[in-house]
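Q: heads up, no residue letters with this:
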């Protein structure tokens, strides 16, 4: 006898409607909290204190002086709106002894967009490590923000971290602070950013287990006095792809540009992939472009090394070193080397000179100043360096600017840190100013001490670096003094930020149920 199951053939639309009805109470709780003159909240900290999971805080343009917030609610988006970034400016040491925004332990995901942070400094006795954002939570995305004149731009712990389309400038103080510092995170994505003029420290420093540093402009320029441009002291599976990396003539550490596994603990995966970057050394002839004292595999591929120095230096005789398709030149045929425009001129030696690489190491984007990316065209054989000469007529003409007016924080990460497509070959990058940049339009995000081994000396180690849990007074209770041996990197700390927790209700739960039922989401190119 045949048995009929009348509910077995409900349409997807009926099931979807039923599921939305079941989840409606949790979805309905989400709210938009407005901050500004004449708005619901006058200060950011008031809105942050009132926010609930799923809420969006929108901040009007203006200056918010000593408006310090402790973020204790996950699934939260905080964004600037309007025609300019709201400026959160600290004029006194943050009372929490940490930063202007502090994402507390166990909190996430949190997304911060289109906000300017400056002036965060605390005393040497409290650590000398005031930050624009102190990230101690589980998952933080920062997009289209500007961090300047803090002791640290971002100081993060052991949580997942994505930073894109943002600017970092003039952060640092005594060499123990950096434009951005990431602890032992599971994954760090740094894409489409402009990090420059760090004071004594590093443009980018990360102890993460996995690093994707892609399509950025990392520079000291004419008067910056930084240390390494990229410091990955504990190694990790690391992809450094499609970046513009410049060592300046006034750098305090003249000898290292990328420094891999130089000190501290050792991450389990010691593979480094450096492909399609344009390096320019305007400083010491003793500089090493890629310095890897330890590593199981060091792949240096299709990079353009401009100026004096040693392209690759390794300290482990057993390391597998792949040196393929790189060019070292004094005159690389750049559009404007002194103006930091590293696109290729017609006839440049790097055109069509690259080797065919694994797909994971081929850049699909290139940096567009300021703090944007555009699609990298495919024109003949690959060009060496961060830019492809010519125009791929099949591209869509879009650029990625990183601000999302809808609150979507998907990043589209893959092993190359790939970005959406855009029109290639139209960058007008040239001399820059030290002032803030806007990061492009504010809508439509299409994506998501002592002696050193160099013989230099730095100040004695400091007591900076407490990035542990918050005690009853709001200070930090744990300290990791660090063991950095190169200029400007001793005394760093670890702790604080972890991986995304997708448990619970809300939109994430709805998507999970739909996935089980066989629904698929299609990403549409806009």
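A: Alright, I've got the coordinates. What you are looking at is a predicted structure, and each value in this text was computed from that prediction instead of being measured. Numbers count the residues shown, from 1 in each chain.

Q: Please count neighbours and contacts with C-alpha atoms only from this point.
A: Noted.

Q: can you pull out the strands in the stretch 251-400 of the chain?
A: For the stretch 251-400 of the chain, the strands defined by DSSP state E, counting those that start in this stretch cover 256-260, 271-275, 278-281, 288-292, 297-301, 304-306, 310-314, 320-324, 327-329, 334-336, 341-344, 365-368, 372-375, 399-400.

Q: Just name the most buried of those.
A: strand 365-368 (a mean of 30; mean count of other CA atoms under 10 Å).

Q: about what we covered before: take the strands of the stretch 251-400 of the chain and lay them out in CSV including distance to residue 170.
A: As requested, the strands of the stretch 251-400 of the chain are exported to CSV (distance: least, CA to CA, whole Å):
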stretch, distance to residue 170
strand 256-260, 18
strand 271-275, 26
strand 278-281, 20
strand 288-292, 23
strand 297-301, 30
strand 304-306, 25
strand 310-314, 28
strand 320-324, 34
strand 327-329, 30
strand 334-336, 24
strand 341-344, 21
strand 365-368, 21
strand 372-375, 20
strand 399-400, 25
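
Q: Which of the ones you listed sits closest to residue 211?
A: Proximity to residue 211 (CA to CA) singles out strand 271-275 among the strands of the stretch 251-400 of the chain, at 9.4 Å.

Q: quick one: that closest one to strand 288-292, angle?
A: In terms of direction (axes from the mean of the first three to the mean of the last three CA atoms, to 10 degrees), strand 271-275 departs from strand 288-292 by 160 degrees.

Q: The strands of the stretch 251-400 of the chain: which one's closest to residue 158?
A: Residue 158 sits nearest to strand 256-260 of all the strands of the stretch 251-400 of the chain, at 18.8 Å, using CA to CA.

Q: Which elements pack onto the closest one?
A: strand 230-232, strand 244-247, strand 288-292 (3 or more CA pairs under 8 Å, 6 or more residues apart in numbering; DSSP states H and E).

Q: Could you dump the ones you listed into CSV with distance to residue 214 added?
A: Formatted as CSV, the helices and strands packed on strand 256-260 follow (distance: least, CA to CA, whole Å):
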stretch, distance to residue 214
strand 230-232, 12
strand 244-247, 10
strand 288-292, 16
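
Q: Of all those, which one is nearest residue 219?
A: Counting by CA to CA, residue 219 lies closest to strand 244-247 out of the helices and strands packed on strand 256-260; the figure is 4.7 Å.

Q: next, the one to line up against it:
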């Protein structure tokens, strides 16, 4: 009897020990996190910042970071191990990472619950020249990526922005003021509180191989080009959801300011566009010098088809296009196949 009791006690202790080990392994908050600057270890990101110099590489071990960082150096790389999460972290009343140097790379981090007193807290606030952001996941925050008025390019690749927006349309998944914004192989979905997916005052915006969708969010528009410039959207998927607060997917120059840039044109090519709102408008624009609109597939009813359909294909509903009902959307990788299936099987409208 005593032996059985001892055996049971031993088994219970083993189970408790294994449970604690698994908890430590599986919980990002419990994981030990070191920060390395050019190979030198630090116990926290705050401790590491003074060691950062131009051309440094900053490596973050996985874990939850509740404090942000203000980094001024140029030609740096900030690389996260899979599982790096900035949760509620911000500095300078702006963002989890405030970066003011030139030629910066940020790769493989996640941000959530970023909120600041002025209502515009972001994952990254960039105030330098040239940044590449790759494998970023920002969600459930006031905004995603913001810049001051900067020179050079902002490049966002293989990233996801989800459930962002605040202050009734004054916070967005991206708010970029640069010479050029390039968004590739990225997803922007379910913006809230009338935030836009991309709000830009840049000279050029290129969106390609990306998915921008309202879904069940309450967004403003997918893209808002406030000060004109060149807007190119190609090989992408756009969707307007039933709760979008504006009828237009895209706004171009609606703030009625004078032209600021030498090139003011719009190009929409080879996109798959879904309309799931009662009243849908592809684009509201003014003072563009050129509007190129061809090779797109429109699914759903929308205003002004006579102006928009020539050079494109239009299917009055998802049912007519032979695609699944809302909220289905294909992945970026499925876009070409789904467009080919719609053209082959769907009942096309003819104007």
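A: Sure, I can see it. Owing to the predicted nature of the structure, the values given are computational and were not obtained by experimental measurement.

Q: quick one: TM-score?
A: Scored against TM-score structural alignment, normalised by the length of structure 2, the superposed chains reach a TM-score of 0.78; 298 aligned residues with a CA RMSD of 2.5 Å.

Q: And the strands of the stretch 251-400 of structure 1: which comes nearest residue 117 of structure 1?
A: Nearest to residue 117 of structure 1 among those is strand 372-375 (19.2 Å), distances taken as CA to CA.

Q: elements contacting that closest one?
A: Under the contact criterion of 3+ CA pairs under 8 Å, 6+ apart, strand 372-375 of structure 1 touches strand 365-368, strand 399-400.

Q: so it matches what in structure 2?
A: Applying TM-score structural alignment, one finds that strand 372-375 of structure 1 aligns to no residue range of structure 2.

Q: Residue 313 of structure 2 maps to what in structure 1?
A: With TM-score structural alignment as the criterion, the equivalent of residue 313 of structure 2 in structure 1 is residue 327.

Q: Tell me how far that match lies from residue 73 of structure 1.
A: For residue 327 of structure 1, the distance to residue 73 of structure 1 equals 49 Å [CA to CA, to the nearest Å].

Q: can you count the residues close to the counterpart of residue 289 of structure 2 in structure 1?
A: Mapped onto structure 1 by TM-score structural alignment, residue 289 of structure 2 lines up with residue 296. Residues within reach of residue 296 of structure 1, counting by other CA atoms under 10 Å, total 15.

Q: Am I right that residue 296 of structure 1 is in contact with residue 314?
A: No - Residue 296 of structure 1 is not in contact with residue 314 according to CA atoms under 8 Å; the separation is 10.3 Å.

Q: what's the longest strand in structure 2?
A: Longest strand of structure 2, by residue count under DSSP state E: strand 131-141.

Q: Onto which residues of structure 1 does that strand map?
A: Counting by TM-score structural alignment, strand 131-141 of structure 2 sits on residues 140-150 of structure 1.

Q: mind checking the end-to-end distance for that stretch?
A: 19 Å.

Q: what do you get for stretch 272-289 of structure 1?
A: End-to-end distance for stretch 272-289 of structure 1: 14 Å, by CA to CA.

Q: again with stretch 77-96 of structure 1
A: In stretch 77-96 of structure 1, first residue to last residue: 21 Å (CA to CA).

Q: Can you give the contact residues for that stretch?
A: The contact list for stretch 77-96 of structure 1, computed with CA atoms under 8 Å, 6 or more residues apart in numbering, reads 54-68, 100, 110-123, 130, 407, 438, 442, 473-475.

Q: Filter these down to the buried ones.
A: Among the contacts of stretch 77-96 of structure 1, those classed as buried by 16 or more other CA atoms under 10 Å are 54-61, 64, 66-68, 100, 110-122, 130, 407, 438, 442, 475.

Q: for residue 47 of structure 2, helix, strand, or coil?
A: Following DSSP: H, G, I helix; E, B strand; the rest coil, the label given to residue 47 of structure 2 is helix.

Q: Could you check how many residues crowd around it?
A: Residue 47 of structure 2 has 12 neighbours, counted by other CA under 10 Å.

Q: quick one: the lengthiest helix in structure 1 aligns where in structure 2?
A: If you go by DSSP state H, structure 1 has its longest helix at helix 12-28. Using TM-score structural alignment, helix 12-28 of structure 1 lines up with nothing in structure 2.

Q: got the buried residues for that helix?
A: Applying a neighbour-count criterion of 16+ other CA under 10 Å, one finds 16, 20, 27 buried in helix 12-28 of structure 1.

Q: Include distance to residue 178 of structure 1 when you put the residues you listed into CSV, please.
A: Below are the buried residues of helix 12-28 of structure 1 laid out as CSV (distance: CA to CA, whole Å):
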residue, distance to residue 178 of structure 1
16, 48
20, 45
27, 39
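
Q: any idea which of those residues is closest to residue 272 of structure 1?
A: residue 27 (42.7 Å).

Q: how far away is the closest one from residue 55 of structure 1?
A: Taking CA to CA, one finds residue 27 of structure 1 at 10 Å from residue 55 of structure 1.

Q: Same question for residue 306 of structure 1.
A: Distance, residue 306 of structure 1 to residue 55 of structure 1, by CA to CA: 48 Å.

Q: do residue 227 of structure 1 as well
A: Residue 227 of structure 1 is 40 Å from residue 55 of structure 1, by CA to CA.

Q: which stretches of the stretch 151-300 of structure 2 form helices?
A: Counting by DSSP state H, counting those that start in this stretch, no segments of the stretch 151-300 of structure 2 form helices.
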